[in-house]
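*Asks:* Take a look and give me a structure for this.
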Amino acid sequence: MTCRAVKRKKDKQGKGQAAFLLLSTSVFPFVGATTHVVAQTTPTEQSVSRDGVRTFNILAQPLRDGISEFNRQSGVQVSQASGTISPAIRTNAVTGQFTPQEALRRMLSGTGVSYRFISSDSAVIGGVAQSASGVTGEDATTLDPIIITAGRKAASGSGFQGTPDWVYQEPSSVSVISRQAIQNAPVRNTRDLLDNVAGVYANRSEAQNPGIAVNIRGLQDQNRVVTMIDGARQNFQRSGHGATQRTYVDTAFIREIDVEKSGTSGVGGAGALGGSVNFRTVEADDIITGDKKWGVELNAGTGTNEFTFDGSGIAAFRLSDSFSILGGVAHKKVGEYEIGKNGELTLNDLTVDNGSVLSTGQEVLATILKAEAEFTDDLKGSLAWIRNDSEFSHGSYDTDGLVITKNTQDVLNNTITANLNWDPDSDLINLNARLWYNHTRNKEVRGASTVTNYLDWPVDYSLGTVGVSLDNTSTVDMALGALSLNYGVEAFWDRGKTEADTFYASDGTDLTASFTGATPSGNRDVYSAFANATLEHEDWLVVSGGLRYDYYKLHGNTSVFGLENVNQPVWGCIRYRFGRCVSEGWIDQLVTTYPETVLDVDNSQGEFLPTAMVAFKPYDWLQPFVKYSRSMRPPSIMETFFTGGHPGATIIQYAPNPDLVAEVGDTFEIGANITQNGLFTARDSFRFKAVGFYRQIDNYISMGTVVRPETGREHTAYVNVDGTTRMKGIELEANYDAGPWYAGISYTHLKTDFGDSYTYDGTAYEVSPSVIFVPPRNKITVDAGVRLFEEKLVLGGRISHVGGTSPNIGLLTASYVSEDYTLYDLYGSYAFNENTKLRVAVTNLTDVAYVPALGTTSYPGPGRTVTASLNFKF
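*Replies:* Okay, the predicted model is just below:
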């Protein structure tokens, strides 16, 4: 038998990187390396009889994803007979032991999609298979092979911890944390979800802060890594003794987390030096199953070690075939956890008291509202509002070791997004328009301290960002293959503002800038235009190239404060007699003043940023690729307008630097994807992605000591580091799923080399004592489990080993050092039925005492914690 050539169906959304080949042939004799990279084919000797019973565990999901999962679990191949089937159709959940015929019937019940088995291991949906002679059934002629595209809409797949399959067909260093992984891991904080991703770390230098600070390949803070919620940038920055950048989002609303680790020439890439992280939120289709008009998902969890409560409720309603709404609320409350008891740590006596870490409690209330509309067959839109209110505190014993100093924090984050997609029946138009707004406000009350001379003092930090983007994708068939062109523009505007009550020292000095200057007010505008072309030659070669132009402008005013000791005439006693003043008059007295110079900031710069990629398939199951990208990160408001000094102490410590230039990076990558089904059995799957990278950065920004001409004094300021900052490493993620059992691995090797000198005003200096967080060189996670009792029961375990690390430079180096540590976790779930599931987990099973990577001895990691949650769907 000869194999018919396969032609790829165009993905009108421009997102169809993962494709599942659905064949209606009764026999396909090839397996292993000769199987199409995205096809699960079943050999004759392993075909499923009509009376054969298999175990199914298929979630309710979009039709294309459901058919792909049915194909994997049943060994039956399904194709679309004719016509168009709406991508909005969702299949029903199927859990238990059934014949493939019964399982498919249950999946499609009530969806309006017809089906027919034409052989023991092939079926047709959407119509009846018919031969040229009009014969149907076993003797029917086969249909032409077609592609059903899962694309980036897939919520989960066969990859590491449920990673969607498209990730292992994308010729780029991308990772995805699936909804399956999110729901299976009750976490104390959303950042915990990032721990198992290759090349990615979550900073824990301020463990009490529920905000997420992401480190990718050694880069973090100051928007080096762009973090987004549904494409809306979260640019908020706040100075402190740890990470500065924070994103606030609750796990209950996350559909998936997309991680891009290099530069891109598309929407979301403007101003991104070290990649991006996008927290995508749930949609109505995630909650409503089958042909129902509404759906509800409830979740409630609790646990030990001050894991008090984690609950949520989400409801969605399909008001018509073209309009749906979704709303949800989530509440989390955790207390001051205990650290592990096994192992030795050098603890900070000011923050760890009787084994508990002070101020690690937090309470979060989050809500989501979303409307989705299909105005016409060609025009779709959505509007969403996500709100997160987080309350927590910073605290420690005062230097006397008796009184606890506590800074209370209330962070309110609002993100509003509006999206519009116009996709008419034309290869030249697939237009996306996006408008979004994010505002983060941090209301703080700084607790009284004997270190300085102030009592409780309120300070408000806020940053608002408005963003817009417009892009279009055109596809043209050429002699060499299909050419896809994506081009557009994007822009965003940051407006930062910090306010505090006026504060005077005992000598009358106005020290208000000591509260507001380290997180200063200011403005930043970023504009970008881009174009990217991708050529797909047959099924074995993909070549792409892109060019982006980024331009930024920082504007506003700031101050630099000097110090002068001058003699000033004051009225006082000029003659004493027997201890009494007998004569008064004008006398000279030495007085310290702090002259202020206001600086106007007007800093701008533009840069052309190319990207290029080549991927090919020497075999259907193997896709090597190479990629180059150039990226730029504008200075932030904080770096440019920095002023004042340590809160309540001084205003002459810091100085702005209006002359900063942007960081520019070049990233080189070589990698490979492997996607294989039916490797050893008809049901198994293997997914593998490996990437080696080298990144070099010019003009890296760090802290240094400068002499400002306005004062003639030394100040701490942000400066551009000389030389080249380098990062290089290897990342891999792999998973083998045999059905009854699975095993996966994630591994990272990273080496960083930061510069330690800079030139300012013609003079060479060494970088000031400041902390540059350096991730560990090695991190590995192994995850494995079994599925029992018709796959209703899942039991799994995870081992994570993280190497030791310390900051590159710093006076506080000793506090930010972490040693190697290994954590053991257990987890499990039991599905009582398709609507009710119990999940349990034990983290840090051996109760190890450890300091997390990118953390500090002031906040060691939590000890053993047992959690349980119950999930209901209606």
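
*Asks:* contacts, neighbours, all on C-alpha from now
*Replies:* Noted.

*Asks:* and Asp353, how many residues sit next to it?
*Replies:* 14 (other CA atoms under 10 Å).

*Asks:* do the same with Gly712
*Replies:* Gly712, neighbours per other CA under 10 Å, totals 11.

*Asks:* Which residue ranges of this protein form helices?
*Replies:* 63-74, 100-108, 179-183, 284-287, 513-516, 637-641 (DSSP state H).

*Asks:* Turn these into a markdown table, columns for mean neighbour count and distance to Arg580.
*Replies:* Putting the helices of the chain into a markdown table (neighbours: other CA atoms under 10 Å; distance: least, CA to CA, whole Å) gives the following:
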| stretch | mean neighbour count | distance to Arg580 |
| --- | --- | --- |
| helix 63-74 | 24 | 94 |
| helix 100-108 | 21 | 100 |
| helix 179-183 | 20 | 78 |
| helix 284-287 | 21 | 84 |
| helix 513-516 | 26 | 40 |
| helix 637-641 | 26 | 51 |
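
*Asks:* Please produce TSV containing these, extended by distance to Ser322.
*Replies:* Conversion of these to TSV gives the following (distance: least, CA to CA, whole Å):
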stretch	distance to Ser322
helix 63-74	17
helix 100-108	20
helix 179-183	25
helix 284-287	12
helix 513-516	49
helix 637-641	43
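
*Asks:* Another for comparison:
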Amino acid sequence: MNRRLATLMAATALAGLSMDHAAMAQEAGAILLDTITVSATRTEEAAINALASESVVTAETVDLSGADSLGAVLKTVPGLEVEEVADSPGVAINIRGLSGYGRVAVNVDGARQNFQASGHSLSGGAVFVEPEFLETATVTRGPVANAYGSGAIGGVVNFETKKASTFLKPGETWAAESFSRFNTNNGWAQGATGAARIGEAFGLLGSVVYRKNWKYKDGAGDDVFNSSNEIASGMVKAEIDPGNGHSLEIGAITYNTSYTSGDTNTTNYDNDVTDNTISAKYRYRAPDNDWLDVTASGYWTDTKLDQTYLTGTLAGGDRSFRIDTFGFDLSNTARYRTGGFAHATTIGVDGFRDIVDVEDTAGGSAAFYTPNGQRSVYGAFIQHRIDYEDVVEVIGGLRYDGYKMQGGGTDTSGNRVSPKITLGFSPFARTFLDGLQLYGTYAEGYRSPSITETLIAGTHPGSFPFDFLPNPNLKPETAHNKEVGLNYRRNDLFRQGDRLRMKAAYFHNRVDDFIDADIQTSGCTSFLFCYQYQNIANALIEGWELEASYDMGLMFVGLSGQHQRGEDLDTGDYLNTVPANKLLTTVGFRPLEDVDATIGFQVEAVSAQKRSDSPSKGYGLVNLFASYKPREDLQLGLNIDNLLDHKYQPYLDADNGPGLAVKFTLRARLGG
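*Replies:* Presented below is the predicted three-dimensional model:
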């Protein structure tokens, strides 16, 4: 970690606290499903109206929860689990039992995050994102968002970062905000954000955050090995809006972290990660022509992990993993009417290219486990949406996907056309059940094999050696998802001004030619058995999800639940990647009319996962939260996580979770 950069960032945040700031508006308990976002169909609408299993998390809810990681940011989203390890700040995202190697497409301002390094920590992929930079996180579950690119047979997570136009309050031409947090069981964080509007056409925002995290203790009071890290992040985003339908956003994000990885039984490493993302998005929406709504974007993501061996025979040696991803996206939506029917036709093309470069100057085998190579993935789609008098809605689409992979003397390719059809029906419009919408979907998805799955080779090191075998004959995975769901939106239900929102869905996702590592006893070169990625399973994952919010002003309640089952249809074996059943309840209060204060609690109940080769225990956690604004320019936050100091280990995680943690947050703002 660059100590000068860290010191500068911390000093900048501290200096900001001496100013007389104006606090960001807190939408505690707001109905998140009403948040306007770019939905699974690439159109702007509220999540409650989307004919898909879609959820939204905003910066305000991240602030109220005191979230310091993506796991904390996304924990209220049903059907989604964030896989975390103590010895890395990177995370993997699991949606409906599918994760790793691009099964969940993760985008930051439209830029795909495809980093992967084989090993004992998140070997299927890792994402590095600073929570303080986020404006919204939109999650679409299942392979229904095929307009967002190839491979997302589990779903899509779109992170949108802050920008000047949303950070500045009405009438402001500039603003600065500082942020400080102390966590009794983890460390401290400080940051600063500033934005300015120059004239009517230009806006600029910059933000920095520094985190110093020490080893945390679990619920038994034991230090969790190698759980400390240091993170420094920065972001700049410019907006150009000259009018007449044109707009342009250009952003750059850097994320830098240092930490030690490995456990007491494996090789330990010093790690330095640098993750850079540059993105640009242009939009032209013709003011007098509904047939033209063009969006064009391009991006570059560069993630590099530098490691130094700390233990073993290679101690002192170095190795590095780097992946560069270049991508683009171009689409147009034409809107028109025929009688009582409203139409929207979207046509687009997209693609990305991964370049993997791995070096091991110490003489190890890193380049065999995460092979060098290149993969190009591209596609085109057409989608037509018809809405009749807000009663019937039909969405049909076709997507063509292709890929080409090169490396290790192997050259493979493939392609496929995937259909999607969705029917939405509001049978009780303009009756006492107005606001209830039913929908059904059938959608297919297509994921090409990754470079590692295809080309991995070499011998596993240590006292228990075995061979990894490449498999250039891997077939792509194909998902077939059936889903039925309901959306319910109602105001003034029990009293004037209250709001109820609910989404529920049942899904049945069959994945043909599912790729997984399998033990082989034939064809091994040196040992009695070996590992090879194969199309071993026709996997089935099914279950239901629920998300509901009720807000009556004085009090608000939220529910989020999931129940999932997964198995290999060929053998009847369990799928070990399916998360445990979970129910999360949030209750909040605004006790005083004339004081901006919010208090509440959250209960997370997770069942035991017995349908696994490595069963886990169930657990329950209680968290408390409070926010208070003594004046408009100052905000105080208090969070108590794991109030009962319970010892637990999430099913998909390799380590115990943190014990009791008390977090104090101070935000201050100045603007004019």
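
*Asks:* Quantitatively, what TM-score do the chains reach?
*Replies:* The TM-score (TM-score structural alignment, normalised by the length of structure 2) is 0.89; 631 aligned residues with a CA RMSD of 2.5 Å.

*Asks:* To Pro807 of structure 1, which of the helices of structure 1 lies closest?
*Replies:* For the helices of structure 1, proximity to Pro807 of structure 1 was assessed by CA to CA; helix 637-641 is nearest, at 19.7 Å.

*Asks:* residues in structure 2 matched by the closest one, start to end?
*Replies:* Residue correspondence for helix 637-641 of structure 1 in structure 2, counting by TM-score structural alignment: residues 451-455.

*Asks:* Now do the same for Val664 of structure 1: its match in structure 2.
*Replies:* So, by TM-score structural alignment, Val664 of structure 1 is matched to Thr478.

*Asks:* doesn't Asp512 make contact with its match?
*Replies:* Yes. If you go by CA atoms under 8 Å, Thr478 of structure 2 and Asp512 touch, sitting 5.2 Å apart.

*Asks:* show me what contacts the spatially most central residue of structure 2?
*Replies:* Ranked by distance to the mean C-alpha position of structure 2 (CA atoms, centre = their mean), the top residue is Val157 at 4.4 Å. By CA atoms under 8 Å, 6 or more residues apart in numbering, the residues touching Val157 of structure 2 are 104-107, 137-140.

*Asks:* Tell me the one of these nearest Ala505 of structure 2?
*Replies:* Thr140 (12.4 Å).

*Asks:* In structure 1, what sits opposite that closest one in the alignment?
*Replies:* Thr140 of structure 2 maps onto Glu260 in structure 1, by TM-score structural alignment.

*Asks:* Tally up the residues packed near the closest residue in space to that match that isn't next to it in sequence, please.
*Replies:* Nearest residue to Glu260 of structure 1 in three dimensions, chain neighbours excluded: Val174, at 4.7 Å (CA to CA, 6 or more residues apart in numbering). Residues near Val174 of structure 1, counting by other CA under 10 Å, number 20.

*Asks:* Ok, the one 3 residues further on next?
*Replies:* Here the number of neighbours of Ile177 of structure 1 (other CA under 10 Å) works out to 25.

*Asks:* Report the contact partners of the residue mapped onto it from structure 2.
*Replies:* Taking TM-score structural alignment, the alignment pairs Ile177 of structure 1 with Val57 from structure 2. Counting by CA under 8 Å, 6+ apart, Val57 of structure 2 makes contact with 32, 73-74, 136-138.

*Asks:* out of these, who's nearest Trp544 of structure 2?
*Replies:* Nearest to Trp544 of structure 2 among the contacts of Val57 of structure 2, with distances taken as CA to CA, is Leu74, at 18.0 Å.

*Asks:* list the contacts for the equivalent of the closest one over in structure 1?
*Replies:* When structure 1 is aligned by TM-score structural alignment, Leu74 of structure 2 is paired with Leu194. Residues in contact with Leu194 of structure 1 (CA under 8 Å, 6+ apart) are 177, 200-202.

*Asks:* Using JSON lines, lay out these together with distance to Met478 of structure 1.
*Replies:* Converted to JSON lines, those look like this (distance: CA to CA, whole Å):
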{"residue": "Ile177", "distance to Met478 of structure 1": "36"}
{"residue": "Val200", "distance to Met478 of structure 1": "39"}
{"residue": "Tyr201", "distance to Met478 of structure 1": "43"}
{"residue": "Ala202", "distance to Met478 of structure 1": "45"}
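
*Asks:* closest to Val626 of structure 1 among those?
*Replies:* For the contacts of Leu194 of structure 1, the nearest to Val626 of structure 1 is Val200 (20.6 Å; CA to CA).

*Asks:* That closest one reaches Asn215, doesn't it?
*Replies:* Yes. Between Val200 of structure 1 and Asn215 there is a contact under CA under 8 Å: 5.8 Å.

*Asks:* give the contact list for Gly553 of structure 2.
*Replies:* By CA under 8 Å, 6+ apart, the residues touching Gly553 of structure 2 are 497-498, 590.

*Asks:* how about Thr577 of structure 2, what's its match in structure 1?
*Replies:* Match for Thr577 of structure 2 (TM-score structural alignment): Phe773.

*Asks:* That should have said Lys217 of structure 2, apologies.
*Replies:* Match for Lys217 of structure 2 (TM-score structural alignment): Glu338.

*Asks:* How about that match: what's its closest non-neighbour residue?
*Replies:* Ser356 (4.2 Å).

*Asks:* List the residues that contact Gly335 of structure 1.
*Replies:* 305-308, 360-362.

*Asks:* list the buried ones in the longest helix seen in structure 2?
*Replies:* Longest helix in structure 2, counting residues (DSSP H): helix 3-16. Neighbour-count burial for helix 3-16 of structure 2, with 16 or more other CA atoms under 10 Å as criterion, is recorded at 6, 9-10, 12-14, 16.
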